[in-house]
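S.K.: only geometry, no sequence info:
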């Protein structure tokens, strides 16, 4: 399960994975961001906040994640990973090969700094 909140005034989507990612999580996130992107052309940023990366429920969940990235990455300016997870710490260097967005890691206590960076 993933909790997702759109900060409309800032054009920032905050995602908090709470358990292994499921196919329906990406459908739910798309239903939140797609109308905003349709009316504004893009998201200023996505903030992923997680103690650790929960992985995927199954292979079809992984495929849904890749499809979501493929369909949205050109419409997102920045991505911030806020976590002390070793995986999410290295994720920006991996993601930079696959997404157009600028990707940056922040320590778990730096939520406000990540929001400020996404707004800038």
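M.R.: Noted; the coordinates are in hand. Please read all numbers here as calculations on a predicted model, not as lab measurements. Numbers count the residues shown, from 1 in each chain.
S.K.: Please make it C-alpha for all contacts and neighbour counts, starting now.
M.R.: OK.
S.K.: Quick check: buried residues in the lengthiest helix in the chain?
M.R.: Residue-count comparison of every helix in the chain, with assignments taken from DSSP state H, identifies helix 23-40 as the longest. Neighbour-count burial for helix 23-40 flags 23, 25-26, 29-30, 33, 36-37 (criterion: 16 or more other C-alpha atoms under 10 Å).
S.K.: try this one side by side with the last:
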């Protein structure tokens, strides 16, 4: 299950993974994101607010996650990963090679700073 919240007049999307990720989670996110990208051309940023990463419910969830990233990463300028989990702190370095967005980690207590960075031009 992924909760999501829009910030800054639909220019920044915050996602919060709450349970193992499923194919339906990414279908629901696409239904929210695609119309905004169609209207505005892109998103200023995505904030991944993850105290922990719950993983994927099954292989279908994993494939849907990668497909969603593949289909949307060119339309996102910045990605902020907010977490105190060491593994998630390294994630920006790993995905930076596969996505066109600028990806940065932020400690859990710096969520507000991450939102501010996402809203900055550039």
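M.R.: Yep, that arrived. If you're wondering where the values come from, they're calculated on a predicted model, not measured in any experiment.
S.K.: May I have the TM-score of the superposed chains?
M.R.: The TM-score (TM-score structural alignment, normalised by the length of structure 1) is 0.97; 120 aligned residues with a C-alpha RMSD of 0.9 Å.
S.K.: quick revisit: mean distance, the longest helix of structure 1 to its aligned residues in structure 2?
M.R.: Compared with structure 2 after fitting, helix 23-40 of structure 1 has a mean deviation of 0.5 Å; criterion: mean C-alpha distance after the TM-score superposition for structure 1.
S.K.: Tell me the helices and strands packed up against that helix.
M.R.: strand 2-7, helix 59-72 (3 or more C-alpha pairs under 8 Å, 6 or more residues apart in numbering; DSSP states H and E).
S.K.: mean per-residue distance, the shortest one to structure 2?
M.R.: So the one you mean is strand 2-7 of structure 1. Superposed on structure 2, strand 2-7 of structure 1 shows a mean distance to its aligned partners of 1.2 Å (mean C-alpha distance after the TM-score superposition for structure 1).
S.K.: what does that strand contact?
M.R.: 12-19, 21, 25, 29, 32-33 (C-alpha atoms under 8 Å, 6 or more residues apart in numbering).
S.K.: okay if I get these as CSV plus distance to residue 55 of structure 1?
M.R.: Formatted as CSV, the contacts of strand 2-7 of structure 1 follow (distance: C-alpha to C-alpha, whole Å):
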residue, distance to residue 55 of structure 1
12, 23
13, 20
14, 18
15, 14
16, 13
17, 9
18, 10
19, 8
21, 6
25, 13
29, 17
32, 22
33, 22
